[in-house]
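# sequence and predicted structure are below.
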Amino acid sequence: MKKSLYIFCDYYWPGTKAGGPLRSISAIVNALKNIFSITIITRNHDLCDTTPYPSVISDQVMQQDGYQIIYCSRENTLSNIKKLLKNSPDIIYLNSFFSPYFSVIPQYLLRFTHSKPRVIISPRGELGFGALSIKPIRKKWYSRLFKLFNAKDYVEFLTASDSERKEVAQLFSQKFKTTYIDNLSVKQSTHFELSQKNKNQLKIIFVSRISRKKNLSYAIQSLQNVQGDVQLDIYGLMEDKLYWESCERLIVSLSPNVRVQYYGEIHPDQVIATMQQYDLFFLPTKNENYGYVIVEALAAGCPVLLSDQTPWKNIAENNAGWTLPLSDITLFSETINTLTRLCPNEYQQYKIAARNYYNTQIQSHSNEEKYVSFFESST
C-alpha cells in the first residue's frame, strides 16, 4: 500500500499567476505520484483573485492523473484541513513557511491530533534577509514561536539551494534537520532563435510579480543615468498596487532615452517566446531560492542580469549573465551601459552562452532520484 503524502500549497493548476512555486509543486507531483498516494490541498482561486476556477468543484476531492486534489473555498478551508488531518497522513509537505492557511494552521492543528506525521517545510525563499525585511515584525515573532513549539524529531526543512540551507540554520540555530536538493527543473522545449541586438541599443525585459521582493523599483532606479537607447518592458501580475505607484513615479523621472512600458500579465506558455525578442532579462530580486523565470530566460537564450540574492552564482563565469550586489546600484548602471554599447556580433556570444548554460547545467541534470530518495527516507 502506498504511503500518503499531503501537499499544502496556496495555489495550483489551473492557476497561472503564482509562478515558480506552482511549477515546483507540479514537478514534485510528477516525480512522486507513482510512489505515494498524493493529495493536494490548495485554494479554489488564483493569486490576487477571488473568483473560483470555473473548471473545479470546491471543497470536494477531485481525481486527477495519478493524484487527488481539494480546492478549498475561503469559508471552508479550516474545516477541510481539520477533516483531512484526521486521516493521519504519513507525510505533510508545506510549500511555504509563512502561509497562514497552508502552513501555519496545519502545523497548529497537528498539535491536537494523535498522529505525528513527518512534516517537511519548503520555505521557497521566504527566509532570506531580503524577504524577511518585508513585514519584519510579524515574521520575527512567528519564527520565534515556531522554534519554541515545534519538535525537531518530526519537523524538517527541504531547501532548494545551499544558501537557503544556511538561512534556515542561522534562523533556527540548526535545531531542525535541513536537506538541500536543487529544484526539479521543468524541461523547456523551445525553438532557439537568436534575435539581433543593435549597437547603442538595449531591449530589457522584467518578468515577475510587481512586488517589493522582486525589486522592480531598483531596476528602474538603475536606469536613471544610463546612456544610449534603452527599453525596459515589464510583464507580471500587479500584486502590490501601492508599490507599483512608487515605480510609476520613478519612471516619469527617467531621461527621454529610456523608455519603460508595462504590458500586464503574461501567460506561462508565452514567456520563453517573448523573452527571445529581448537582449537582457533583469531581475534585481531581494531573495530567490530558485527562480523558474531565470531558467526560462536562459532557455530563451536571453542573458540575465541578477542580484546576488539568488543561487545562480556561476552565471558570470559561464558568460550567461551577471550577478551583482544590491549594495552598489552603480554597478548595475555601468553594466547596462557596457552592454548597450556592444555591437550585434559582440553580444551574440552572451545569447549563445545563455542557451548553452541551460542545455548543459539545467536541462541535462535531473534531481528526480534525489527527491524520491528523500521522500521515501522520511517515511
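Perfect, thanks for sending it. Computed from a prediction, not measured in an experiment: that's the story for all the values here. Numbering: from 1, shown residues only.
# from here on, contacts and neighbour counts on C-alpha atoms
OK.
# host element of Asn356?
helix 344-357 (DSSP states H and E).
# and the helix or strand just after that helix, what does it pack against?
Next in sequence after helix 344-357, counting helices and strands by DSSP H and E, comes helix 368-377. Applying 3 or more CA pairs under 8 Å, 6 or more residues apart in numbering; DSSP states H and E, we find helix 368-377 packed against helix 20-32.
# for the helix holding Asn356, which positions count as buried?
347-348, 350-357 (16 or more other CA atoms under 10 Å).
# starting at the chain centroid, how far to it?
Remark: helix 344-357 is offset 25 Å from the chain centroid, using CA atoms, centre = their mean, to the nearest Å.
# just stretch 61-77 next, same as before
With CA atoms, centre = their mean, you get 23 Å for stretch 61-77.
# again with stretch 299-314
13 Å.
# in the stretch 151-300 of the chain, which spans are helices?
In the stretch 151-300 of the chain, the helices defined using DSSP state H, counting those that start in this stretch lie at 162-172, 216-221, 241-251, 271-275, 292-299.
# in a markdown table, list the buried residues of helix 344-357 along with distance to Ile38.
Below are the buried residues of helix 344-357 laid out as a markdown table (distance: CA to CA, whole Å):
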| residue | distance to Ile38 |
| --- | --- |
| Tyr347 | 47 |
| Gln348 | 45 |
| Tyr350 | 42 |
| Lys351 | 40 |
| Ile352 | 40 |
| Ala353 | 39 |
| Ala354 | 36 |
| Arg355 | 35 |
| Asn356 | 35 |
| Tyr357 | 34 |
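# this is the comparison structure:
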Amino acid sequence: MSQKLAIKPQNRYPHICHVVASINEEVGGPAYSVTHLTQALSEKQIFPHLFTLNYQKVGEQVTTNGVQLHSYNATVIARYLRGFQPSAYQHLEQLASTEIDLIHNHGLWMFPNIYARKAALVNRLPLVISPRGMLESWSLRNSWYKKWLALILYERKNLNSATAFHATSEEEVRSIRRLGYKQPIALIPNGITIPSLYNLPDRQVLNQAFPELEDKKILLFLSRLHPKKGIDNLLYVWQSLINQFPQWHLIIAGPDLIGYRAKLQSLTSQLGLTKQVTFTGMLSGELKVAALSQSDLFVLPTHSENFGIAIAESLAYGVPAITTKGAPWKDLVEYRCGWWIDDHQNALKEALIEAIQLSDRERQEMGFRGRIMVEQKYSWGVIAEEMSKVYHWILGEGDRPSSVDFY
C-alpha cells in the first residue's frame, strides 16, 4: 500500500491508471477491451485514468467516456522503436506521484509497459499486469529470439514487479504459472458491449457495399489479419468446400498492420477463390454491425488467443461461432452455441460442413443460446464489478475476490 493511500480522503474513489501501448482503432484487441473496461469501471466506484500513445496512422483512437485520458502523439522514434518516448514517461511518473493509487498495465514488450513498472516502483504503488495473451506458447514462439532477449533485458523485471496478474482465460493462468510467477492471478475474462437487436442495419447495407454478397449466405471472419489467426488454413479448407456449398460466401474482414493481406489475397487467387471470398478491410460503424448481425456463421480458426473478443461479439448478435482450442471458448460446447475444435484443417472442415448443413432455424437457435450466455457472463458491467473488487482487495479495502487464484 502506498503512502498516498494511507492519507487519501474518505469517500474518495480509488484512482486507477491503465497503461496500454495504443488504443488506435486498427490495432484491435486491447484498444477496445481496455477502453471499454475503463469506461465500465467508471460506473463501479473507480476513477479510471488511461495512459497511451497515439499512433495516428493506424486509425482514430477508440472513444473513451467517463475516463481521464492521458494520450501523447507518438514520435517518429516511438513509432519505430516500440513506443520509446521518455517525455511520455515523465508525464506518467508525475501523474503517478500525485493522483494514482494503483497502476494496471496491459500488454508486454513495449516501452509504455516498462514505464508502467517504473512509475509504480518509484511511487511505491501496486502494479497489476494483464499479459493480454502475450505469454501464450504460440506468441512466445513467434519471433522467439526477440522476446527472450526482451525477457532478459527488461520484461522479466516487469513481470517480477507485479503485485498481481490479470488473466482472461484458464490457459493464460497456466501460461503465467509455467513461467514460474507465483503472484496472485485474477481470472476475469474480457467483456463485450451487449448490442440491442432492434433497428439493426438490414442486409442491403452489406449488399450495396459488396454486391457479390447478393443472395449468398455469409461465413464471416472478423479479426486482425495476422498469421496467428489461421486464415491460410481457412482458405485451404474453403477451397475444398466451394463446389459443395456454392450458395455460401466467405468475408474476411479486419485491419492489416503488417502487410499480410497481400499474401492472403495472393493465396486466394492461387486457390481460385476470388469469386467466393471478399476482403473488406477494417469494418466499423454501421457496416461492421451489418456484417455481424447479417452473417449466418462466424469463424476464427486461430492458433492462439487469450480471449477472442470477436467470438463474443458474434454471439452477442445471435450468430453461432466456430473457433479452435487455441482460444478459451469451451463455452461454445457447454452452451451449445458453436464449435470448439482442434487446430488443424480437417477439424475445421468437419465443423464447417456440420454448421453449413444445419437449417437456418437450427443455426438461429444456437445463436440465441450464445446471446443469452454472453449477456450473463461477459457484459462489461459484470466484468467491471469483478475487477473493481480486485482493486479494492489489493488496496486493502475488501476481502479476496473469488476470481483471485494463489499459487
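Looks like it came in fine. If you're wondering where the values come from, they're calculated on a predicted model, not measured in any experiment.
# is it true that Gly338 of structure 2 touches Ser314?
No: between Gly338 of structure 2 and Ser314 there is no contact under CA atoms under 8 Å: 10.7 Å.
# what is in contact with those two at once?
Shared contacts of Gly338 of structure 2 and Ser314, defined by CA atoms under 8 Å, 6 or more residues apart in numbering, comprise 320-321.
# Leu53 of structure 2 versus the residue opposite Thr310 of structure 1 in structure 2 once aligned, what's the distance?
Mapped onto structure 2 by TM-score structural alignment, Thr310 of structure 1 lines up with Ala327. Distance, Ala327 of structure 2 to Leu53 of structure 2, by CA to CA, to the nearest Å: 28 Å.
# please identify which of these two sits among more neighbours.
Neighbour count, other CA atoms under 10 Å: between Ala327 of structure 2 and Leu53, Leu53 has more, with 25 against 22.
# so who does the aligned partner of that one in structure 1 touch?
In structure 1, the residue paired with Leu53 of structure 2 is Arg43, using TM-score structural alignment. Listed by CA under 8 Å, 6+ apart, the contact set of Arg43 of structure 1 reads 9-12, 71-74, 77.
# Tyr154 of structure 1 now?
116-119.
# and if you look at Glu313 of structure 2?
Per CA under 8 Å, 6+ apart, neighbours of Glu313 of structure 2: 192, 292.
# map it onto structure 1.
In structure 1, Glu313 of structure 2 lands on Glu296 (TM-score structural alignment).
# that match and Lys17 of structure 1, how far apart?
In terms of CA to CA, Glu296 of structure 1 sits 16 Å off from Lys17 of structure 1.
# equivalent analysis for Pro100 of structure 1, please.
Counting by CA to CA - Pro100 of structure 1 and Lys17 of structure 1 are separated by 19 Å.
# and the two? Which one has more around it.
Lys17 (23 against 12).
# the more buried one and Leu237 touch, don't they?
Yes: contact criterion CA under 8 Å: Lys17 of structure 1 and Leu237 qualify, at 6.8 Å.
# thinking again about what came up before, now flag whichever of the contacts of Tyr154 of structure 1 is closest to Ile28 of structure 1.
Val119 (15.8 Å; CA to CA).
# structure 2: which residue goes with that closest one?
Checking TM-score structural alignment: Val119 of structure 1 goes with Leu127.
# count the neighbours of its match for me.
By other CA under 10 Å, 25 other residues sit near Leu127 of structure 2.
# kindly report the same for Val122 of structure 2.
Quick note: Val122 of structure 2 (other CA under 10 Å) scores 11 neighbours.
# check contacts around the nearest residue to Asn34 of structure 1 once chain neighbours are set aside.
Excluding the flanking residues, the one nearest Asn34 of structure 1 by CA to CA, 6 or more residues apart in numbering is Gly66, at 7.0 Å. For Gly66 of structure 1, the contact set (CA under 8 Å, 6+ apart) comprises 33-34, 38.
# for those, give me JSON lines that also has distance to Met62 of structure 1.
As requested, the contacts of Gly66 of structure 1 are exported to JSON lines (distance: CA to CA, whole Å):
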{"residue": "Lys33", "distance to Met62 of structure 1": "15"}
{"residue": "Asn34", "distance to Met62 of structure 1": "17"}
{"residue": "Ile38", "distance to Met62 of structure 1": "12"}
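# out of those residues, the closest to Gln170 of structure 1 would be?
Ile38 (31.9 Å).
# what's the mean distance for the helix or strand where the closest one lies versus structure 2?
In this assignment (DSSP H and E), Ile38 of structure 1 forms part of strand 36-43. Its aligned residues in structure 2 lie a mean 2.5 Å from strand 36-43 of structure 1 after superposition (mean CA distance after the TM-score superposition for structure 1).
# so how far is that strand off the chain centroid?
Per CA atoms, centre = their mean, the centroid offset for strand 36-43 of structure 1 relative to its chain is 20 Å.
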